[in-house]
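Asks: Need the 3D shape of this:
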Amino acid sequence: MARTKKKGKRGNKKPNKQELQASEYGAEVEMEDAEGNGASASAPPQPTKVWVPGVDEIGDDEELQFDPTAYHCLHSFKLGWPCLSFDIMRDDLGVLRRDFPHAMYCVAGTQADQPGSNSIAVVHMTNVTGKIPKAPSAMEDGDDDADDSDSSSDEEDIEDLEGAPNQPIQSKKPIFKVRLVAHQGCVNRVRAMTQQSHIVATWGDSGYVQVWDMGNHIRSMATSGPDPSGAPTTVRQAPLHIFTGHKDEGYALDWSPITAGRLLSGDCKSNIHLWEPTPGGKWAVEKTPYTGHSASVEDLQWSPTEADVFASCSVDGTLRIWDTRNRQGSAISIKAHDADINVISWNRVASCMIASGCDDGTFRIWDLRNLKEDSFVAHFKYHTLPVTSIEWSPHDASTLGVTSADHQLTIWDLSLERDAEEEALYQAQLKQQQAEAPQDLPPQLLFVHQGQKDLKEFHWHPQIQGMLMSTAGDGFNILRPSNLDNLPAL
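Replies: This is a model prediction of the structure:
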């Protein structure tokens, strides 16, 4: 984001409940002179400066400018109520996909004002185009006039667009199909099974963990035409399994990437339960939990390479490594942060690395080959409010993303180092004036995405390189930063 002198206008505040809608960022920013008249093409360019969130203030006569060249893809949509958690569902459309337009699936859980108003949403997105967006007016306060996404004209075009990656970039908006399944209580976290993505687990604020089969909804959306209206009805469906053995609600939930159907759930009473799949589509949940944490278990992550090993983090500030074959406690426990550890991520490409995000806004990188207190590989203090999610890229061992309550999604490349000569050479080759970046920004900071309020969670798409999706209090974003083009193919 760059900061320029400009007159601005604030919109009206939106209600808590969102309308079901989808949009792409598509309104031009028109420069105005001091009296509000359109500026002429010959007007001298206004001075720009890189704005550092949480550090720089915005003056009354200044406004943030959106740089559309920073994205190859940027779209937004909403699902009625805000969603605290979602997951991207793997599909059979191919791996390591790059060419636009894309199709993708996700599952999300709502945070409604009444327990009976909640649902699990399964979303099918097609015609996710790579058109470089314009100014993000669709996310401004008071803009509730986005067009319904399931228009018949878009549906007619999608058959021609898919399977034709060499066609020119399209301007049509994405098409969203939604199926809603009733869920009693808010969904604290939702996760789709790695091997069978139609199998979904939810952690509810009711204290129950449930497993659902969303296969019929996925098949219906894949073969049906556009929805007849923009407000899908909510269907009632029985879950495959309900576990009521937790003593409180929780947030920690993770499917094993190695053993299909194996699940972990952790609660706010510091207990972790192991789920083992059984014949007939059910689960046997061990009644005796794994114990060791002295406070709420906030996140769980299975090892990507060892079937019986998993990691946990807690409000007690510890990071623990467990072996399911040993009931005597965790194999390793370290004091990883001085405050609550909210989230962890186990690197799927370099399996010796774990990242942890803290309530004080910091995050750290740990090497399991030397996991001791104060032995972190890297420590970053950039975010000013709690880290709400952290995840390694599935396509590059040194890249990870972070979301924070400071309304930022940041992408980091740990392999980067500052090179003054290279920076000077790059600046000399540029043909356009660039804003002067602050010297104290970490060289590993690759990208900053803003525009969403109260960011909760993000995920990399496991099959589309460089594609991310994030959820916040005001809806979802789908984005692909332009500077992630050089990710290596695995």
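
Asks: C-alpha from now on. contacts and neighbour counts both.
Replies: Noted.

Asks: My understanding was that His241 contacts Val211; is that so?
Replies: Yes - between His241 and Val211 there is a contact under CA atoms under 8 Å: 5.2 Å.

Asks: quick one: which of those two has more around it?
Replies: Val211 (23 against 16; other CA atoms under 10 Å).

Asks: The more buried one against Leu240, yeah?
Replies: Yes - with contact defined as CA under 8 Å, Val211 reaches Leu240; the gap is 5.5 Å.

Asks: what are the ranges of the strands in the stretch 301-450 of the chain?
Replies: Assigned by DSSP state E, counting those that start in this stretch, the strands in the stretch 301-450 of the chain fall at 309-314, 318-323, 332-335, 341-346, 353-358, 362-367, 378-381, 387-392, 399-404, 409-413, 445-449.

Asks: Second input sequence below; structure requested for side-by-side comparison:
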Amino acid sequence: MSKRGASDDLESHNKKTPNDPAPITEENDLDVGEFEDPYGDEFESDGEIIELDDNEDEEMDEEAANEKIEKLEQMEEQEESSIYLPHRSKPLGPDEVLEADPSVYEMLHNINLPWPCLTVDILPDNLGDERRSFPASVYMATATQASKAKDNELIVMKASSLAKTLVKDEDEDDEEDEDEDVDSDPILDSETIPLRHTTNRIRVSPHAQQTGEYLTATMSENGEAYIFDLSAQYKAFDTPGYMIPKSSKRPIHTIRAHGNVEGYGLDWSPLINTGALLTGDVSGRVHLTSRTTSNWVTDKTPFFASQHSIEDIQWSTGENTVFATADTEGYVRIWDTRSKKHKPAISVKASNTDVNVISWCNKINHLLASGHDDGSWSVWDLRNFTAKTNPTPVANYDFHKSAVTSISFNPLDESIIAVSSEDNTVTLWDLAVEADDEEISTQRKEIKELNDIPPQLLFVHWQRDVKDVRWHKQIPGCLISTGGDGLNIWKTISV
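Replies: Purely as a prediction, here's the structure:
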């Protein structure tokens, strides 16, 4: 895991350690997950050990001893400063794991789960916005990919007492930490809802704070989409003795318009607070489900352009009838729900491979990012989208060499983007960094290792089999990502 600022070197610790799980610290017995201490491993040096006692010191040549000690120190320094970069480094060996450098994280916590999860989302809370103090609390929802269909679950969690994990210099003033509970153990509370199938994607309505309903949609591999109200689960975390009604463990509506065709596309409208949900499947169909005064209604006529799979859907952040889709034909398409033909208004060829994911910028609603199956990703200015010409992206990067699995604009900073990839990394990018900045240009000339690294790259976070990454809208810079071995809750000093 590594970090790089606009004028800093990338740093990473890639150490050979036994490939065993790190020690677990538990606040109490947990049904579905437990926190893992990311800094609990004890490292053993593979280098030569020099033992000096009084007698040996008299006999050993002092210069030779000093040379050996200096050699060991150099080996240790090289090991600690090794850089892991997905486009350059060799894959980890069977006995190697990548350890986080705590000095580049402001917060890093791991949650082990009973099964891998392909998706995660964050529940808005009532703890306030712009939260920067510690310990922190987050509410989230995920769903499993169990080996047996009957073992799948939707898991709602509250992680609290999340301490600051930033390692400071010895000479740095620690007064500001005196009032912060830095050494407390994190607490994980959870509630589960049984599911019958693997969930490909989960999304929580962004209007939960305003409406009091924690509407949460899941897209399942059996082709059905479910809508749950997680209000009771959310309430249970903060109300001692509260019993969750049995009805709250069942979906309030099931969307069956896709038949038995599997789907991945799923998104709630950020502008329609009554509830407007888009779902897309692998046969290329997109259905709109809206809520009336008494029920949920799914439009029977699908939006359709081709038989290629709809991989992702994003509502516009500026117009409540406009949405975008990404598909395996390599297109980003812009649609309008008012169209009687249910055809796209504009189709743009974004990649020669599948377009796996897209993200619509919250703050600048004419910017859209797309992540592709070849590892590249792009940012598009939608004002350049026309029916007659195929535009070029305003930014394009091919740093990742494996498929992009998630992409997300920072909702609080329009220039910051998080990208996850099948190369087991999440990268953070700052598009505001100018490549021709004099300070950066000078540094890149002096440090050869930076020559093939885009200056916009801020940070590289390693997580095995990472699938989804989400920004926390109320905790600036905080992200939650899900991978093969659980959830990571993290915040870097770069953002």
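
Asks: Distance check, the aligned partner of Ala405 of structure 1 in structure 2 against Gly483 of structure 2.
Replies: In structure 2, Ala405 of structure 1 lines up with Glu422, judged by TM-score structural alignment. Counting by CA to CA, to the nearest Å, the gap from Glu422 of structure 2 to Gly483 of structure 2 is 10 Å.

Asks: first to last residue in stretch 385-393 of structure 2, what's the distance?
Replies: Distance between the two ends of stretch 385-393 of structure 2: 10 Å, counting by CA to CA.

Asks: actually stretch 112-129 of structure 1, sorry about that
Replies: Length of stretch 112-129 of structure 1, first residue to last, CA to CA: 31 Å.

Asks: Just give me the match in structure 1 for Asp336 of structure 2.
Replies: Structural alignment (TM-score structural alignment) places Asp336 of structure 2 against Asp323 in structure 1.

Asks: Nearest residue to that match in space, ignoring adjacent ones along the chain?
Replies: Once flanking residues are discounted, Asp323 of structure 1 sits nearest to Val309: 4.7 Å by CA to CA, 6 or more residues apart in numbering.

Asks: Go ahead and confirm that neighbour touches Asn326.
Replies: No - Val309 of structure 1 is not in contact with Asn326 according to CA under 8 Å; the separation is 10.1 Å.

Asks: what do Glu422 and Gly483 of structure 2 both touch?
Replies: Between them, Glu422 of structure 2 and Gly483 have Asp465, Val466, Lys467 as joint contacts when contacts are counted by CA atoms under 8 Å, 6 or more residues apart in numbering.

Asks: of all those, which comes closest to Thr389 of structure 2?
Replies: Proximity of these to Thr389 of structure 2 (CA to CA) peaks at Lys467, which lies at 33.3 Å.

Asks: Looking for the alignment partner of the closest one in structure 1.
Replies: Using TM-score structural alignment, Lys467 of structure 2 pairs with Lys456 in structure 1.

Asks: Comparing Val309 and Asn326 of structure 1, which residue is more hemmed in?
Replies: Taking neighbours as other CA under 10 Å, Val309 of structure 1 and Asn326 compare with Val309 leading, 17 against 11.

Asks: Show me the strands in the stretch 51-200 of structure 2, by range?
Replies: Along the stretch 51-200 of structure 2, counting by DSSP E, counting those that start in this stretch, strands occupy 96-99, 105-112, 117-122, 136-144, 153-162, 187-194, 199-204.

Asks: residues making contact with the third one?
Replies: Residues lying outside strand 117-122 of structure 2 but in contact with it, judged by CA under 8 Å, 6+ apart, are 138-145, 199-204, 467-470, 472, 480-484, 486.

Asks: of all the strands of the stretch 301-450 of structure 1, which lies closest to Thr4 of structure 1?
Replies: strand 445-449 (18.1 Å).

Asks: Helices of structure 2, residue ranges please.
Replies: Using DSSP state H, the helices of structure 2 run over residues 54-59, 62-80, 208-211, 231-238, 438-446.

Asks: which other helices and strands contact the longest one?
Replies: The one in question is helix 62-80 of structure 2. strand 11-16 (3 or more CA pairs under 8 Å, 6 or more residues apart in numbering; DSSP states H and E).

Asks: if we can go back for a sec, residues in contact with the match of Lys467 of structure 2?
Replies: Applying CA under 8 Å, 6+ apart, we find Lys456 of structure 1 in contact with Leu84, Ser85, Thr388, Ser389, Thr403, Ser404, Ala405, Ser470, Thr471, Ala472, Gly473.
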